[in-house]
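A.B. asks: need a structure here:
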Amino acid sequence: MLKTILLATALLAPGLAAAQQASSPGPTLATVRARGALSCGISTGDPAWSQPDSRGVWQGMDTDVCRAIAAAVLGSAEKVVWQHLTGQNRFPALGSGQVEVLTRTTTWTFARDSMLGLNFTAPNFYDGQGFLVHAESGITSSRQLDGATICFVSASTHELNLQDWSRSQGIRFTPVIFADKDEARRAYESNRCDSYTGDASQLAAVRSAFPEPARHVLLPERISKEPYAPSVRQGDDQWFDIVRYVMFGLVEAEELGITRANADRMLAESPSPAVQRLLGKTGDLGPTLGLDRAWMLNAIKAVGNYGEIYERHLGKGSPVGLPRGLNDLWTRGGLMVSPPMR
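C.D. replies: Just a heads-up that it's a prediction; the model follows:
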């Protein structure tokens, strides 16, 4: 029996060693390096996800994912070219090569994954479609929206979700459809519609940006599941793995207690094999992807771990104030988990 195990190990070892050798740049990685910047698809302006701050610097969950990828690939979170995309042009922009990665609040669905020539990488947020209403309406449940006028954005999952929900609940509504989120928000704010529907996190962010947030209520029901994930073009497995494992690495960093502030100290002092591998002190995680060993160290130092990104833009200390819920670590009852980084 022992001879059998030793023989199997001997046969397996060369394959593992070959798999861990540094990878040469694939087409997308080569393009990004030649340009010296990552072309990243984000929104035209979406509070908490991608929106310019008072200095004109784009901030949000989506922008920080882009910065993490740029830091991992190019060593700097500043080497990003922002491409501001709508619901209509986001997928053509990715397919044509205008962007290397689409992080713009996009739900992972069967049809999108199988029919549009793209691959979703790793979930970075779990959401669900909800309804925002005017507090003065007295509406406290989506069941009270029968006969209502409802605003939403086209080229999204929201229209089909609404149709499924209305049929299952026996509720009639009048749709008011817009091409842009800002148009839909302004229409709702000016009382052109009774409710504005969209993913709940985005509605909460929109509500927080109103002059008087208390005059608007986010109803408790969710009528769909909306997992967000950065997406890349099909056909370049190396680039798919890079984007996927940057996302997983941010989650792993939170689980291991690695933060923006302590990453260098953890690299120098932590005895944990998992910390040493993730930060590049041991192992060849980065070179296996065609990157250097400091890929995740650079990403974490640029934007922090997943929990830090969440708290900065959506968490209790932010204007949005969303609890972690499903977006907490698996060790605390959430869905955020990384495969073993080894």
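
A.B. asks: When you work out contacts or count neighbours from here on, use the C-alpha atoms and nothing else.
C.D. replies: Will do.

A.B. asks: So what's the residue count around residue 141?
C.D. replies: Residue 141 is flanked by 13 other residues according to other CA atoms under 10 Å.

A.B. asks: where exactly do the helices run in the protein?
C.D. replies: Counting by DSSP state H, the chain forms helices over residues 2-19, 27-35, 61-74, 90-96, 110-115, 158-169, 181-189, 200-209, 237-256, 263-269, 273-279, 285-288, 295-303, 306-313, given from the N-terminal end onward.

A.B. asks: Would you mind giving the ones you listed as CSV with mean neighbour count added?
C.D. replies: Supplementary listing: these in CSV, determined by neighbours: other CA atoms under 10 Å:
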stretch, mean neighbour count
helix 2-19, 10
helix 27-35, 15
helix 61-74, 27
helix 90-96, 18
helix 110-115, 11
helix 158-169, 15
helix 181-189, 19
helix 200-209, 21
helix 237-256, 22
helix 263-269, 16
helix 273-279, 20
helix 285-288, 22
helix 295-303, 26
helix 306-313, 21
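
A.B. asks: any chance of the ones you listed in a markdown table, plus distance to residue 219?
C.D. replies: Written out in a markdown table, the entries for those read as follows (distance: least, CA to CA, whole Å):
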| stretch | distance to residue 219 |
| --- | --- |
| helix 2-19 | 50 |
| helix 27-35 | 43 |
| helix 61-74 | 23 |
| helix 90-96 | 29 |
| helix 110-115 | 27 |
| helix 158-169 | 15 |
| helix 181-189 | 15 |
| helix 200-209 | 9 |
| helix 237-256 | 30 |
| helix 263-269 | 40 |
| helix 273-279 | 41 |
| helix 285-288 | 44 |
| helix 295-303 | 32 |
| helix 306-313 | 21 |
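
A.B. asks: how about this one, so we can line them up?
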Amino acid sequence: MNKSVFFGALTVAGLAAGAAAASTLDDVKARGKLNCGVTTGLAGFAAPNANGEWEGFDVAVCRAVAAAVLGDPAAVEFIPTTGKTRFTALASGEIDFLARNTTWTFSRDVDLKFDFIGVNYYDGQGFMVPKELGVSSAKDLDGATVCIQTGTTTELNLADFFRNNNISYEPVPVETNAEGQQQYLAGACDTYTTDASGLAATRATFENPGEHIILPEIISKEPLGPLVRHGDNDWGDVTRWVLYALIAAEELGVTSANVEEMTTNTTNPEVARLLGTEGTLGEMLGLEADWAKKAIASQGNYGEIFAKNIGEETPIGLARGLNAQWTDGGLMYAPPFR
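C.D. replies: Predicted coordinates:
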């Protein structure tokens, strides 16, 4: 969610060219810590817990990268970013990796000079309203006030949807999800719009979540995923294949609970290559042979990460849907480890 569009495109592109000149992989190893950009706080995805420790679906990807590269999932500095600041933070080198429910779009990939390493959540934009408003469809929102985060693709999608349906709205701009939630609950807007997963995460934190509904319309495609700077292919390869390792592990039946046993007892050649007991995949990445094993052991596979942070048994309550494995009718699909 919070997806910036064309914000400071030229400045960001210029920053990215300089920041990628050095090897981020070497920098992270020398520093002994991964600087990971996250949201300012979204339950289930990235937020500090009661002890001040960051946790969530996106946070787990950061920790998996740190485990693979540094052997320590705790060797991460989490840097909160807003919809407006995230791209400058990545382009300037302030962060090594942005794992912050960011939508993969043409302009961000090409114009802002970033590389999306994959999709970790397939989403779409929706609308949340109080039940008492008596609205059952987004098409009933003619003349509504709409809380919307600035510097995001959400703004453009909203304008397109209302124009296509020949209805009007009044935007109520907010900077962060916390501000959006506050304004919405205070009645400053009739509806809050962002990615449907973000709406579910936000609603789960309400005192009375049952008093609010998410309308049925999904008005956009929002492939969310982590990203790195253009021009640093080695680092892009490392982070991309860590994400794919988590996805492949679920398909192959490798979990945080059985990864040790699978390392020594598997008869599946792809599992052996994934876990580093066969082949030289780690060496090709400039990592230890057991890089993927460390990531999986520390965070679990993709399915475990989903279930723990945002799945149906959590307050967020998201079904797998499009984010199921391809073998179960979803879109999660890792290229072969060979």
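
A.B. asks: Please state their TM-score.
C.D. replies: The TM-score (TM-score structural alignment, normalised by the length of structure 2) is 0.93; 317 aligned residues with a CA RMSD of 0.8 Å.

A.B. asks: rewinding a little: quick one, which of the helices of structure 1 is nearest to residue 133 of structure 1?
C.D. replies: Between residue 133 of structure 1 and the helices of structure 1, the shortest separation by CA to CA is 8.5 Å, and it involves helix 181-189.

A.B. asks: which residue numbers in structure 2 go with the closest one?
C.D. replies: When helix 181-189 of structure 1 is aligned against structure 2 using TM-score structural alignment, it corresponds to residues 177-185.

A.B. asks: again with stretch 147-161 of structure 1
C.D. replies: Mapped onto structure 2 using TM-score structural alignment, stretch 147-161 of structure 1 covers residues 143-157.

A.B. asks: Which residues does that stretch contact?
C.D. replies: 1-5, 7, 83-84, 103, 125, 167-177, 180, 183-184, 188-195, 219-220 (CA atoms under 8 Å, 6 or more residues apart in numbering).

A.B. asks: same thing with stretch 28-43 of structure 2?
C.D. replies: Contact partners of stretch 28-43 of structure 2, identified using CA under 8 Å, 6+ apart, comprise 46-48, 56, 58-59, 62, 66, 69-70, 75-82, 86, 89-90, 94-101, 176-178, 198, 201-202, 204-205, 316.

A.B. asks: Skip the chain neighbours and tell me the closest residue to residue 321 of structure 1.
C.D. replies: The shortest distance from residue 321 of structure 1 to any non-neighbouring residue, by CA to CA, 6 or more residues apart in numbering, is to residue 315 (4.9 Å).

A.B. asks: give the contact list for the one you found.
C.D. replies: If a contact means CA under 8 Å, 6+ apart, then residue 315 of structure 1 has 321, 322, 323, 324 as its contacts.

A.B. asks: wait, what's in contact with the last one?
C.D. replies: Which is residue 324 of structure 1. Taking CA under 8 Å, 6+ apart as the contact definition, residue 324 of structure 1 lies against 315, 334.

A.B. asks: Map it onto structure 2.
C.D. replies: Superposed on structure 2 with TM-score structural alignment, residue 324 of structure 1 falls opposite residue 320.

A.B. asks: So residue 273 of structure 2 is in contact with residue 283, correct?
C.D. replies: No - in this structure, residue 273 of structure 2 sits apart from residue 283 without contact. The criterion is CA atoms under 8 Å, and the distance is 11.7 Å.

A.B. asks: sorry, back to before: how near is the match of residue 324 of structure 1 to residue 78 of structure 2?
C.D. replies: Here residue 320 of structure 2 is placed at a distance of 27 Å from residue 78 of structure 2 (CA to CA, to the nearest Å).

A.B. asks: What range does stretch 47-56 of structure 2 cover in structure 1?
C.D. replies: Under TM-score structural alignment, the counterpart of stretch 47-56 of structure 2 in structure 1 spans residues 51-60.

A.B. asks: for stretch 111-122 of structure 2, same thing?
C.D. replies: Using TM-score structural alignment, stretch 111-122 of structure 2 pairs with 115-126 in structure 1.

A.B. asks: give the contact list for the residue mapped onto residue 269 of structure 2 from structure 1.
C.D. replies: Here residue 269 of structure 2 is matched to residue 273 in structure 1, going by TM-score structural alignment. By CA under 8 Å, 6+ apart, the residues touching residue 273 of structure 1 are residue 282.

A.B. asks: out of the helices of structure 1, nearest to residue 137 of structure 1?
C.D. replies: By CA to CA (comparing all of those), the closest turns out to be helix 181-189, at 12.9 Å.

A.B. asks: got the angle for the closest one vs helix 200-209?
C.D. replies: Angular relation of helix 181-189 of structure 1 and helix 200-209 on a 0 to 180 degree scale: 60 degrees, by axes from the mean of the first three to the mean of the last three CA atoms, to 10 degrees.
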